[in-house]
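S.K.: Need coordinates for the below:
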Amino acid sequence: MTALAPAVWGTTYYATTEYLPPDRPLLAGLLRALPAGLLLVAVTRRAPSGDWWWRSLVLGTLNIGVFLPLLFLAAYRLPGGVAATVGAVQPLVVLGLAALLLGQRMTTRAALAGIAGVVGVALLVLRADARLDAVGVAAALGGAVVMAAGVVLSKRWTAPAPLLAVTGWQLVAGGLVLLPVTLLVEGLPPAITAANVGGFAYLGLIGGALTYALWFRGIRVLPATQVTFLGLLSPVVATLVGWLALDQELTAWQVLGAAVVLGALVVAQRTTTVREKGESRADHGVRSVR
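M.R.: Have a look, this model is predicted:
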């Protein structure tokens, strides 16, 4: 179920280019987050309490409010292949942060799977004539670090509220952070078409409310490292959609890259599962001795 979230996010490029107003990436991020968050808050009728006022702001800022501007900045300053390849370091960052903040042991096998994921994404989307831009690379790295921190902190802080309410809090917080930036940098488009409304509705309801609920649910029930590797599905789906819907070329190198990405993802899931089983047996043995 968690894998559905990054798979749907892989369709964002197609929805943005085909159905949204041109040159309005921040507006797309804002309307993807804020209306969906307000809808979830209205449905659940649950407001944050205690520490969750500031925790929701921190998580919403990391997962949405800061991540999306950095993501779009990298997309504007770098070719898509470079931005996606740099962003693919996120599982490696999560491995380090999970060891530091969650006490999860970083294994060599998981680290190698993370490196293989970066290589696979590079084969999938990187082009030989790709150019580098210092600001764009910094934005892509910053986005990977920010999202990784959001994943690990979401795992560390367990909310005492229903999943949809917590999802709504974060979407609203991230949307409110994006609102002034969007108005100052982009402003509103001169006109909105029916196709634009449909695109915004898809990104808000499916690409926002539904997918973030699935993503945050996965963070609750799965190890953080297992969740973050699923994010590698986004460039795979984006490439597949481009081939099927936009008549983009699909080369043998891209097919190899997709296979490497999926292999790294499977290895990461199995590594975590095996380690959890071993730790569970060890804990059971300690309890038996006691």
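S.K.: switch to C-alpha atoms for all contacts and neighbour counts from now on
M.R.: Will do.
S.K.: ok, now which ones touch A165?
M.R.: Neighbouring residues of A165 by CA atoms under 8 Å, 6 or more residues apart in numbering: 40-41, 44-47.
S.K.: compare with the first, here's sequence two:
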Amino acid sequence: MLSNRLAVVLVTALAPAVWGTTYAVTTEMLPPDRPLLAAVIRCLPAGLLLIALTRTLPKGSWWWRALVLGALNIGGFQALLFIAAYRLPGGIAATVGAVQPLITAALSAALLGDRLTLRTVLSGIAGVAGVSLLVLRANARLDAIGLAAALGGAVVMAFGVVLSKRWVSPAPLLATTGWQLTAGGLLLVPVTLLSEGAPPTHYTVDNVLGYAYLCLIGAALTYAIWFRGLRALPPTSLSFLSLLSPVVATLVGWLTLGQDLSPLQALGAVVVLGSLIVAQTQRARPLTTATAPAGPAPAGTAPADPAPGVRPSALHENA
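M.R.: Below you'll find the model as predicted:
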């Protein structure tokens, strides 16, 4: 059992690790100042592709459930992330977003009957501290709207994770994943047109390759991996894995973009890794029959990853 759980954790961890590469792909390959367009291109085609492959549409209540989950996990989260990214330094946004595992733990206790233990709380606090060491800067400025957006993004994502565990989809995993990506992408389209205008008419080869990577690898593949992980892992354990994104983003920036890596940042990475390891060794209480519906395991929801197109100062936050 332990080896099976470890295998699930390691495979699921690939998703936030890949999302941590978003910063490098965005800054090196995508057009500047088009973050919401990048989010739409990342999510909507991936969702439509998965629906086409599975040839499965929602039925009954899953029409509105898919819309709600897509709004929480994709559309609402992406919009709040971009507001935070443009009004706050990346370090502040990432540090506020790192409270998401704690929020998920509280919601899991309230809605799913999971135990909220001191070990989980201390691991969550350590994760926030580690991320702050990793990405926070002394000259960071505060903005009330930006702070509210960053916190709102963490809350929205936490609700999406917990509801995805509570609502059991009867459809295949890839189909449910496609519904959410499509719904979230469609909700982002009018917001993108209003805030960024019509998309560009010319794209370079690098632009096309960057968008293809974010769509096929950074959305279709990794979201499916993440959602599969939620089938087997408690929501809180899954949420802690999202802290890998700022660690990978920092390492990729150091290795490929020539960015500095200070001893404090290295310490922050160690603290983050320690907190998520401790969180994965927490034995969760099984869901009660009142809170765990019968049927196939639910498709999950994605974490906060730094969305494509966010300006460089904002992309050291958790992906």
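S.K.: about what we covered before: most neighbours of all the contacts of A165 of the first structure, which one?
M.R.: Neighbour counts for the contacts of A165 of the first structure were taken using other CA atoms under 10 Å; the highest belongs to L40, with 24 neighbours.
S.K.: other SSEs contacting the one helix or strand that residue maps to?
M.R.: Take DSSP states H and E as the rule and L40 of the first structure turns out to sit in helix 25-44. Applying 3 or more CA pairs under 8 Å, 6 or more residues apart in numbering; DSSP states H and E, one finds that helix 25-44 of the first structure contacts helix 67-77, helix 163-185, helix 194-201.
S.K.: nearest to T272 of the first structure, of these?
M.R.: helix 163-185 (23.8 Å; CA to CA).
S.K.: what range in the second structure does that closest one sit on?
M.R.: Using TM-score structural alignment, helix 163-185 of the first structure corresponds to residues 173-195 of the second structure.
S.K.: Okay, buried residues for that stretch please.
M.R.: For stretch 173-195 of the second structure, a neighbour-count test (16 or more other CA atoms under 10 Å) marks 173-189, 191-192 as buried.
S.K.: L78 of the first structure: what's it in contact with?
M.R.: When contacts are counted by CA under 8 Å, 6+ apart, L78 of the first structure touches 131-133, 136-137.
S.K.: out of those, which is most surrounded?
M.R.: Most neighbours among these, by other CA under 10 Å: G136, with 23 neighbours.
S.K.: Alignment lookup: that residue to the second structure.
M.R.: That one, G136 of the first structure, aligns with G146 by TM-score structural alignment.
S.K.: Could you tell me how many residues sit around the closest residue to its match other than its chain neighbours?
M.R.: Take G146 of the second structure and drop its neighbours on the chain: the residue closest to it by CA to CA, 6 or more residues apart in numbering is A84, 4.4 Å away. Using other CA under 10 Å, A84 of the second structure has 30 neighbouring residues.
S.K.: Thought A94 was touching A84 of the second structure, still the case?
M.R.: No - proximity of A84 of the second structure to A94 does not meet the contact threshold set by CA atoms under 8 Å, at 9.4 Å.
S.K.: Return the member of the contacts of A165 of the first structure nearest to G117 of the first structure.
M.R.: Within these, the smallest distance to G117 of the first structure is 33.7 Å, found for L40 (CA to CA).
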